[in-house]
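S.K.: curious how this folds, go ahead:
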Amino acid sequence: MDELTSVDELPVLVIGAGPVGLAAAAHLHERGLPFTVVEAGEQAGASVGQWGHIRLFSPWRYNVDAAARRLLDAAGWPAPDDEQLPTGAELVEGYLRPLAELPALAPRVRYGARVTALGRVGVDRVRTAGREQAPFVARLAGGEEILARAVIDASGTWRTPNVLGANGLPAHGEDQAAAFVDHALPDVLGTDRDAYAGRHTVVVGAGHSAANTLLALAQLVEQAPGTRVTWVVRGSAIDRALGGGEADALPARGALGMGLKLLVDTGQVTLLTGFAVTAVRPGAGTVELVAGDGRTVTADRVVSATGFRPDHTIASELRLDLDPVLGCTRALAPLIDPNEHSCGTVRPHGIDELTQPEPGYYAVGMKSYGRAPTFLMATGYEQVRSIVAALAGDWSAARDVRLDLPETGVCSATLGARSLFDEAAARFGLPAEVPAQLISSALRHLPAAGSVADATRAAAEELGIDPGVALQLAALAGDQFDAPPATADGSRFRLVTLPTAGGNCCG
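M.R.: As a prediction, this is how the structure comes out:
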């Protein structure tokens, strides 16, 4: 580059070829702005592919960016059913890969290109004079440098999970015990089954990732003799995991919580509360977790489902003003604070809330939320639409931020639920109508049975279903046991979407 004044002719650099990064690319193409996408993995949606076995809890119509859809439709894309819930693998194969392979995007997407540092040409973080006119420089792992007029960092947080230590620091011995510890969302019933079947697994964490792993492990308990599951949470109660009742904007979160409660009540999962992990001691084939109060639990495997955190290391030479609590922009922090908000109560936001003191650098998507677990994929799409409009000089569109979501934030009372129950029935080799019959029968038995577990067992006997399988189906149904008694024909049976991923929300 001969003259700094030609900076506007440089491409916009997009870091990450996941859902939000590719959405940014689609909007940049529509606006006629040059761009380059760099992806550390070897394919589009590389991180999503690592939890490909998990089903999202919002349907296709909320998982496809508008600009991306326009590009795909023009190319004759076989669009999926808008109301179906995709798995992570289906999201990659049915959407992200076809999008990345479009002629408008493919030549500008580079794989195996990991950014290790960002800066400005000729100036360090201290220098102010000429800073805004200096192009960005991105250094890749191999030493190559790419110049850009702006940077949209959609690299996410999947590669930087939180630690086991309850105080945010690695527990003593955690690094040495790495061989025993898996991070969030292992494929317990699929490719990772042999690592968990017939063994004792301790799941640490109280969020959605922990919940989904616990539900999968509970199924494995029924399938593989000797399988045991312990759930460790640092709080004195599991209210967070069980949902917020009437105060919770997500009914499906309550359903998931009731499923967990059922597993604990029936003894399929052993719960340890107030267990703040301070040390991890690897042994001969097992690992011991030590709590601050001296209690211990020994396991064959540990699943660390403690959430994720952003890594701003690559931007250490840029001028960032981050919220001291969440690690996001200060303007965004009060809008997404998990102490105050769930996914459904986060309002739309864009360029104004995501702007940093470093002009032209924007962290978007999951990374933009810092440590807040309330991110929505659709929110990320609106973020990049707003930012790209601003880069194109269309400030009216940039500040007209909107978000089209179901009325509860990500789930409605019937949204996609049928597919989940059909899938569960098929997994257990049962007719598709059995889950609904089971819940209707259990509701009839509940007043006399006195407990959810006893009502479920009575219903299983009535329908000729294995009691263990019945309890698994009941756990999936969750809060149906808080519904009014079913009529004789089951007409009051109400399907509720079970949140089964961190893929679209609250990861």
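
S.K.: every contact and neighbour count from this point should use C-alpha atoms.
M.R.: Will do.

S.K.: buried set for the helix or strand containing residue 419?
M.R.: Per DSSP states H and E, residue 419 falls inside helix 417-427. Of all the residues in helix 417-427, those buried under the rule 16 or more other CA atoms under 10 Å are 417-422, 424-425.

S.K.: same thing with stretch 267-287?
M.R.: Across stretch 267-287, burial judged by 16+ other CA under 10 Å covers 268-272, 274-282, 287.

S.K.: run the chain-centre distance for it.
M.R.: The chain centroid and the centroid of stretch 267-287 are separated by 24 Å under CA atoms, centre = their mean, to the nearest Å.

S.K.: what's it in contact with?
M.R.: 164-166, 171-174, 176-177, 180, 214, 218, 221, 228-238, 263-264, 288-293, 295, 298-301 (CA atoms under 8 Å, 6 or more residues apart in numbering).

S.K.: now, of the residues you listed, which are buried?
M.R.: Buried members of the contacts of stretch 267-287, counted by 16+ other CA under 10 Å: 164-166, 171-172, 174, 177, 180, 214, 218, 221, 228-235, 238, 263-264, 288-291, 298-301.

S.K.: another sequence for comparison is provided below:
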Amino acid sequence: MTLLDLTPRVATSDRLDTLPVAIIGAGPIGLAAAANLAERGIDFMVLEAGDEIAASVRAWGHTRLFSPWKHLVDPASRRLLEATGWELPSPDRAPTGHELIDDYVLPLSRLEQIASRTRLGVEVLGVTREGMDRTRTRGRAATPFALRTREGDNVEDLTARAVIDASGTYLSPNSLSSNGLGLLGFDEISDAVTHALPDVLGRDRATFAGRHTTVVGAGHSAANTLLALAKLAREEPGTTATWLIRNTKAVRVSSSENDELIDRAALGSRTERAVATGQIDLVDGFEIIRARRTGDRVELVGHRRGEVVTHTTDVVVNATGFRPNLDMLREIRLELDDIVEAPKRLAPLIDPNVHSCGTVEPHGFRELTQPEQGFFIVGMKSYGRAPTFLLATGYEQVRSVTAWLAGDVASASNVELVLPATGVCSTSDAGGSSCCS
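M.R.: Purely as a prediction, here's the structure:
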């Protein structure tokens, strides 16, 4: 019996060969894809919706990452940088998001071979095939991609031979509502709700000082914010913090002696101690069903242990995690897992009910391949709603994908990844986010 070769073929044509690969997003993963393509001599364009490189990372840049520098730099990017005299910062020290950008991502983005192909302030509104919607099949793989983009008031379609979607999920937070739908009454309270990881002790201090803040979510983003609020309470009278979770225990931020990411283990210990000493008021088992205004304050209504209860606060921090924005991909043929919305072949490898951040198996182009040949979702977005992503994982993803785009199937298939052993990353405490790589 002859075994079928299931390796997808790289579509080529005279037209495709003249077009660049489109990379959506100029964060660490998008620029790593650019570096890998540059090494292989493949033309590309990087499209970033923000007005600066790694705009989403900059938004939470005050937060310290869990991983040390040695796990945060893409190998191809490192080679390009070191050719200019750049040196890796202290390998065993974990940087903040701002340091990651300033000491690594920005220097990478300024390399001529990347800077000359990067456009800021360009939002990708949709991806399709040139002259085809998702229902047309004949000649599809050899037809260029068309990316509908908006830059200021200008809307245009750009063509590409392949697309790497590294747009992340930070701009698509999960709902505060426990059922996943938009929160009833959200419009009434929207001005009192902040995104995950606000800069409590810096830029956003005035929002929280002297007020009662409720942090919703059971993950590390919530823990980082709560510890900052506890510190603010010691400096600003009248500042209080409540941690509201829908399960009975915040498993994801529990300290673990088996966690090789020391900063993450320490975060869990500090959060547990802050709750035990009364610096943070923990309200568990609270399933939010709606919200409403009560004068100048916010009232969250929910179910708790079989009863309808209310919780009143001044400010709400939505740290319930993130989900991929799939609206822009409606005309692309996708095969996604029904539960976590990750590529279907990848989903079993990253299921947070089974895997921690450090037990994810190596994976590359095969697991990321979609029915739409030449289209790949990578990075945090490839994990869908799973919160277990590490930057090192994304770097290996794009190395494999770019090797496949270059026609180097042997290299693309040789996927290797060594991750630090980590503690529990579970969605049994669903409604939390994991930050940071």
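
S.K.: can you pull the TM-score for these?
M.R.: Remark: TM-score between the superposed chains equals 0.91 [TM-score structural alignment, normalised by the length of structure 2]; 412 aligned residues with a CA RMSD of 1.9 Å.

S.K.: that older thread, I'd like to know which of the buried ones among the contacts of stretch 267-287 of structure 1 are part of strands.
M.R.: Judged by DSSP state E, those include 228-232, 288-291, 298-299, 301 as members of strands.

S.K.: so of those, which two are at opposite extremes in space?
M.R.: Distance extremes for these: the farthest pair is 228 and 291 at 19.9 Å, using CA to CA.

S.K.: all the helices of the stretch 301-437 of structure 2, residue numbers only.
M.R.: 347-350, 365-368, 391-405, 409-413 (DSSP state H, counting those that start in this stretch).

S.K.: same question for the stretch 101-250 of structure 1.
M.R.: Under DSSP H, counting those that start in this stretch, the stretch 101-250 of structure 1 gives helices at 193-196, 208-223, 239-242.

S.K.: right, so of the ones you listed, which gets closest to residue 133 of structure 1?
M.R.: Closest to residue 133 of structure 1 of these, according to CA to CA: helix 208-223, at 43.4 Å.

S.K.: from the chain's centre, how far out does that closest one sit?
M.R.: 17 Å.

S.K.: and that helix, how far from structure 2 on average?
M.R.: Helix 208-223 of structure 1, aligned to structure 2 and superposed, deviates on average by 0.8 Å (mean CA distance after the TM-score superposition for structure 1).

S.K.: in structure 2, what residues pair with that helix?
M.R.: Aligned by TM-score structural alignment, helix 208-223 of structure 1 corresponds to residues 220-235 of structure 2.

S.K.: same check on stretch 360-375 of structure 1?
M.R.: Going by TM-score structural alignment: stretch 360-375 of structure 1 matches residues 374-389.

S.K.: buried ones in that stretch, by neighbour count?
M.R.: Buried positions in stretch 374-389 of structure 2, judged by neighbour count with 16+ other CA under 10 Å: 374-389.

S.K.: out of these, who's nearest residue 60 of structure 2?
M.R.: Proximity of those to residue 60 of structure 2 (CA to CA) peaks at residue 380, which lies at 15.2 Å.

S.K.: any idea how far that closest one is from residue 180 of structure 2?
M.R.: 20 Å (CA to CA, to the nearest Å).

S.K.: swap in residue 216 of structure 2?
M.R.: Here the criterion is CA to CA. By it, residue 216 of structure 2 lies 14 Å from residue 180 of structure 2.

S.K.: more neighbours: which of those two?
M.R.: Neighbour totals were compared for residue 216 of structure 2 and residue 180, and residue 216 leads with 27 against 11 (other CA atoms under 10 Å).

S.K.: where exactly do the strands run in the stretch 301-450 of structure 1?
M.R.: In the stretch 301-450 of structure 1, the strands defined using DSSP state E, counting those that start in this stretch lie at 301-304, 361-363.

S.K.: of the ones you listed, which is nearest residue 354 of structure 1?
M.R.: Among the strands of the stretch 301-450 of structure 1, the nearest to residue 354 of structure 1 by CA to CA is strand 361-363 (6.3 Å).

S.K.: tabulate the helices of the stretch 101-250 of structure 1 (a markdown table), appending distance to residue 156 of structure 1.
M.R.: Formatted as a markdown table, the helices of the stretch 101-250 of structure 1 follow (distance: least, CA to CA, whole Å):
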| stretch | distance to residue 156 of structure 1 |
| --- | --- |
| helix 193-196 | 27 |
| helix 208-223 | 16 |
| helix 239-242 | 23 |
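
S.K.: of all those helices, which one is nearest residue 109 of structure 1?
M.R.: Closest to residue 109 of structure 1 of the helices of the stretch 101-250 of structure 1, according to CA to CA: helix 208-223, at 30.1 Å.

S.K.: and for the counterpart of residue 314 of structure 1 in structure 2, nearest residue in space, chain neighbours not counted?
M.R.: Under the alignment by TM-score structural alignment, residue 314 of structure 1 pairs with residue 328 in structure 2. Sequence neighbours aside, residue 126 is the residue nearest to residue 328 of structure 2 in space, at 4.1 Å (criterion: CA to CA, 6 or more residues apart in numbering).

S.K.: which residues does whatever residue of structure 1 lines up with that neighbour contact?
M.R.: For residue 126 of structure 2, the aligned position in structure 1 is residue 117, judged by TM-score structural alignment. By CA under 8 Å, 6+ apart, the residues touching residue 117 of structure 1 are 138-140, 313-316.

S.K.: farthest-apart pair in the residues you listed, please.
M.R.: So, the contacts of residue 117 of structure 1 by CA to CA: farthest apart are 140 and 316, at 15.0 Å.

S.K.: higher neighbour count, these two?
M.R.: Remark: of residue 140 of structure 1 and residue 316, residue 140 carries more neighbours, 18 against 12, as counted by other CA under 10 Å.

S.K.: which residues touch the counterpart of the more buried one in structure 2?
M.R.: Using TM-score structural alignment, the partner of residue 140 of structure 1 in structure 2 is residue 149. Applying CA under 8 Å, 6+ apart to residue 149 of structure 2 gives the contacts 122-126, 155-158.

S.K.: can you say which of these are buried?
M.R.: Buried by 16+ other CA under 10 Å: 122-126, 157-158, out of these.

S.K.: so which of the residues you listed is the closest to residue 370 of structure 2?
M.R.: Nearest to residue 370 of structure 2 out of these is residue 126 (CA to CA; 16.7 Å).

S.K.: that closest one and residue 220 of structure 2, how far apart?
M.R.: 32 Å.

S.K.: number of residues surrounding the match of residue 314 of structure 1?
M.R.: The burial count for residue 328 of structure 2: 14, using other CA under 10 Å.

S.K.: re the thing from before, residue 199 of structure 1: which of the strands of the stretch 301-450 of structure 1 is closest?
M.R.: Closest of the strands of the stretch 301-450 of structure 1 to residue 199 of structure 1 is strand 301-304, at 7.6 Å (criterion: CA to CA).
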